[in-house]
Each structure stands twice: as C-alpha cells, then as structure tokens.
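K.L.:
coords please:
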Amino acid sequence: MSIRLRLEMLSPDYGKQMAAETRKIARAATASVTEAAALSKAEGKSSLAALGRLQHAMYAKVFPGHGDSLHPAAVIGVKVDYASVFEEGATISGKPLLWLPLDNAPRGRGGKRMGPGEFTKNVGVLYSINRPGKAPLLAAVVRETDARAKNAPSLRLLQRGRNPGGRGTVRLVPMFVGVPSVTDPKITDVRKIIQRHADELPELYERNWNELNRG
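P.N.:
Take a look at the predicted model:
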C-alpha cells in the first residue's frame, strides 16, 4: 500500500515569472560584462596613448556577440605579439651582439631607423670599427664638407658613399653600436587596469539590476 501526498504552492504563472526574472538576470549580467570590457578598453587605450604606441591595437570582445546570456564573457587585450614585453619587461640578447642604430642612422619604412641589414641592402656598405675596451661600431663612408659634417648625413649623401669628384672629405660616420644585450623595462600595466574593472563586476551588476527593477 502506498499513499501519495502533494502540496501545490506555486501559482500557475510561476513559470512565466521565473522566465521573466531569468531574462532580467541575463540582461543585467551581460550589461555589466559589456560595461567592464568597455571601461577596460578605454582606459587601456588611454594608458597606451600616453606612451605613444599600441593604443590602436587595444581591443575588447564580448560573448555572446548578440543578445543576453546568463554566462557572459569578454576577451580584452592588445593585438600585438610583443605587447607582453611592455607589460613585463624583457632582456633581448644578441648573437653575439645586438646592433643598435645611432642618431646618424637613416630612417626606413614606418619612420623607424634602419637596422644594419636594411642599411646594407638599400644604402651601402658598412665597415667595422673595433675599439679596445669600448663597444664596436658599424660605420658608413661618406664624402662631406666640414659644414655638412655638423649634422647627421642625409640618405642621399649616404647612398653616394665616397662620391669620387664630390666636394669635401671622405669620412667614416658611425651608424650602429654593438651591445651584448638590451633590457626593456616594464612600461605598461594594462593587465592591472583590466583586473580592476573585473573586480568591479559585482557593483556593476547590482547597479544594472536595480535599474532594470526600477524600470
């Protein structure tokens, strides 16, 4: 023998009420993650712009791309492979030396100073200068007057090289200095910015939830 007991305390509209509440929760949650992502991107861009680099590579993508979700998420970062160098710092070693451009080195693509490879390909020959107890140099040969020698040589002057028959004196002008390694310091803190806004999610959610209920 069995006896079945049942107590029905739910109204017929309970399912509809719960569905409406679930939609509000999803809407508040998605709005909160979207806001945190937007704040992170804006502040991250501002931080990078102050350094004069990478601000246009800052991005934020919210999932799902459309509609609301009970489990919204966001991916925020910088679309540059070497961005971690600015976040953490890094030491770059040469094999055996790194050749760093001096102020005399001409600028190439993107307005950056050429490296030795680009220089020899597009400008001319480089000559080694070994200095006991000092960093070695790579230099280019130019013919220039004493007055012209007071400034960095132009790209055209460097391409002329020895320029037989030209005016002035043939000189060796240092273009690059060789060093064993270079340490780039930590100069950005985008991760800290993102984490701070992630920590604000409970407050953002509460505000968005209250606004929905006031409506």
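
K.L.:
From here on, just use CA atoms for contacts and neighbour counts.
P.N.:
Noted.

K.L.:
Which strand in this protein has the most residues?
P.N.:
Assignment by DSSP state E gives strand 169-184 as the longest strand of the chain.

K.L.:
for it, packing partners?
P.N.:
strand 90-101, strand 137-144 (3 or more CA pairs under 8 Å, 6 or more residues apart in numbering; DSSP states H and E).

K.L.:
another one to check against the first:
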Amino acid sequence: MRILLVEDDALLGDAIQTGLQQDMQATIDWARDTATARISLAPGHEYQAVLLDIGLPDASGLQVLSHLRDRYDATPVLIVTARDQVSERIAGLDAGADDYVVKPFQLDELSARLRAVIRRSQQAVTPQLQIRDIVIEPARRQVYRAGRLVSLSEHEYRTLLALLESRGRTLAREHLEDAVYGNHGTIESNTVAVYIHQLRRKLGNDLIQTVHGSGYRIDVSGNGD
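P.N.:
Here you go, the predicted structure:
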C-alpha cells in the first residue's frame, strides 16, 4: 500500500510518516509543497490515498485536490489541517475531499479515518466498460484507446458514458442532453453534435453512428454498419 503525505511541517510530517508506516504497514511518500505533490501524483503513480494539508508554502493544498479531480482521478483524499472553521471544511469537501481531520489529532484516529476512506473507495469500484479498443474506467473517470489515456472534457466524457451504457441502442439527442446537463437551462440545438464530433476525432470516426431522425448509438459490430 502506498500513501502520499502532503505536509510542510517537518516534525508533524515525520511523526505521521513514521506512525503510519508502523500502524498500516504502508509506504508513505512525503511531499512538502504543492509542486512536489503534483509531480508525485502524475499519471502512472498509483496511491491508495492522499493525506493533504491545505496551508502549504507555495499554494493552497486545495489546488492539488482540484488538480486530481479535474482529471477525474478518484484517489481518496483525507484533508489534514489546522483550519477548523466550518466554512473551511465545507470548501474542502465540496472540492472533492473524502474526509477532513483537524489538527491536533491522535494518530490512531488518523489511521482509522484513512483506513475508512480507502475501504469505501475499494467498495465503490465500478467495473470497466469496454467496446473494441476503447476502455472506460468510471471509478477514475478515465478513458483509454488502445491502452493510451485519452483526454476528454467533462461533457465529452458524460456523452460517451451514456452511449456506452446503452450500447447497441439508439439514444435521442434529448436523452444525451439530459445525461450531460440534467435539467439545467436552455441548451443549444447543436451541442450534442459538437461533443459527438470531438469523440469521433479522439476515438475513431466509426465508433459512434448517426441514426438519422433518431439520434446516436455505439457501433458494437466494429464495421460501421
């Protein structure tokens, strides 16, 4: 098990690293600023959880959290900070944190909360969806083509997910609009077509078929028919 600790306080960081290594039998990598944390969290570096301080010397730790969530990385994040105002906790949780511990704390409580967020993340794992050489990992909100990560916008991702979950069936434009936006205001009539165009460009022209007068569907045959 590997855990990333992001903490600038040398004494506290050393205590957490030593304590968790002993208590959880885990490898604890330690970053002391947001720049180092981003490097540690680059794609391909797998962690079971991140312990994240907010008050870091070069920037707010919430920027690290946003960096993770913006690329659809669902690695559990436990915020560890001296900021105890309710508004601060809400901001951290709304930004995508899984739990929040206020300093000072007991190490055994930190270990217990860490085990809990890791356990919840493992229980919430969603099976992969695959069509041809396209693989989508809903738990991490990541898409691969021929084993290579494909960068999709949030709206492109939601469009693709809706089509894959209904593979073989035609989805009307209105259904896709609802999957992407829900009930949130007026949507331009060509919005879905724009996302379909981008998905075809990134994942192959023959993956998504246009069913004239009806909508769109994933081509499960692989021959474009």
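
K.L.:
List the TM-score for the superposed pair.
P.N.:
Scored against TM-score structural alignment, normalised by the length of structure 1, the superposed chains reach a TM-score of 0.23; 78 aligned residues with a CA RMSD of 5.5 Å.

K.L.:
Next secondary structure after the longest strand of structure 1?
P.N.:
Using DSSP states H and E, the helix or strand that follows strand 169-184 of structure 1 in sequence is helix 190-199.

K.L.:
Return the set of buried residues in the following helix or strand past that following helix.
P.N.:
Reading on from helix 190-199 of structure 1 to the C-terminus, the next helix or strand found by DSSP H and E is helix 201-214. Buried positions in helix 201-214 of structure 1, judged by neighbour count with 16 or more other CA atoms under 10 Å: 201, 204-205, 208-209.

K.L.:
that older thread, tell me the most buried of the helices and strands packed on strand 169-184 of structure 1?
P.N.:
strand 137-144 (a mean of 22; mean count of other CA atoms under 10 Å).

K.L.:
which helices and strands sit right next to that strand?
P.N.:
Counting by 3+ CA pairs under 8 Å, 6+ apart, the packing neighbours recorded for strand 137-144 of structure 1 are strand 127-129, helix 155-160, strand 169-184.

K.L.:
And the next helix or strand past the longest helix along structure 1?
P.N.:
The longest helix of structure 1 (DSSP state H) is helix 14-51. Per DSSP H and E, the first helix or strand lying C-terminal to helix 14-51 of structure 1 is strand 58-63.

K.L.:
What residues sit buried inside that next one?
P.N.:
For strand 58-63 of structure 1, burial by neighbour count (16+ other CA under 10 Å) applies to 58-60, 62-63.

K.L.:
now do stretch 173-190 of structure 1
P.N.:
Neighbour count says stretch 173-190 of structure 1 has 173-179, 188, 190 buried, by 16+ other CA under 10 Å.

K.L.:
Just the strands from structure 2, written as ranges.
P.N.:
Along structure 2, counting by DSSP E, strands occupy 2-6, 27-31, 49-52, 77-81, 99-102, 129-131, 134-137, 142-145, 148-150, 208-211, 215-218.

K.L.:
Same list (those strands) but as CSV, adding mean neighbour count and distance to Ser66 of structure 2.
P.N.:
Shown next, in CSV, are the strands of structure 2 (neighbours: other CA atoms under 10 Å; distance: least, CA to CA, whole Å):
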stretch, mean neighbour count, distance to Ser66 of structure 2
strand 2-6, 22, 14
strand 27-31, 18, 17
strand 49-52, 25, 12
strand 77-81, 24, 11
strand 99-102, 19, 15
strand 129-131, 15, 25
strand 134-137, 20, 19
strand 142-145, 19, 16
strand 148-150, 14, 19
strand 208-211, 17, 31
strand 215-218, 22, 32
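
K.L.:
about what we covered before: out of the buried residues of stretch 173-190 of structure 1, what pair is the most spread apart?
P.N.:
Maximum pairwise distance in the buried residues of stretch 173-190 of structure 1, criterion CA to CA, is 40.9 Å, between Val173 and Val190.

K.L.:
Could you measure from the nearest residue to Thr27 of structure 2 once chain neighbours are set aside over to Ile28 of structure 2?
P.N.:
Excluding its sequence neighbours, the residue lying closest to Thr27 of structure 2 (CA to CA, 6 or more residues apart in numbering) is Arg2, at 4.7 Å. To Ile28 of structure 2, Arg2 of structure 2 is 6 Å away according to CA to CA, to the nearest Å.

K.L.:
What of Ile90 of structure 2?
P.N.:
Taking CA to CA, one finds Ile90 of structure 2 at 27 Å from Ile28 of structure 2.

K.L.:
repeat for Val117 of structure 2
P.N.:
16 Å.

K.L.:
nearest to Leu20 of structure 2, of the strands of structure 2?
P.N.:
strand 27-31 (7.4 Å).

K.L.:
for the closest one, packing partners?
P.N.:
strand 2-6, helix 10-24.

K.L.:
let's see it at 10 Å
P.N.:
strand 2-6, helix 10-24, helix 34-40, strand 49-52 (3 or more CA pairs under 10 Å, 6 or more residues apart in numbering; DSSP states H and E).

K.L.:
Adding distance to Val194 of structure 2, write these out as CSV.
P.N.:
As requested, these are exported to CSV (distance: least, CA to CA, whole Å):
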stretch, distance to Val194 of structure 2
strand 2-6, 39
helix 10-24, 48
helix 34-40, 32
strand 49-52, 36
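
K.L.:
Return the most buried member of those.
P.N.:
Neighbour counts (mean count of other CA under 10 Å) averaged over each of these peak at strand 49-52, with a mean of 25.
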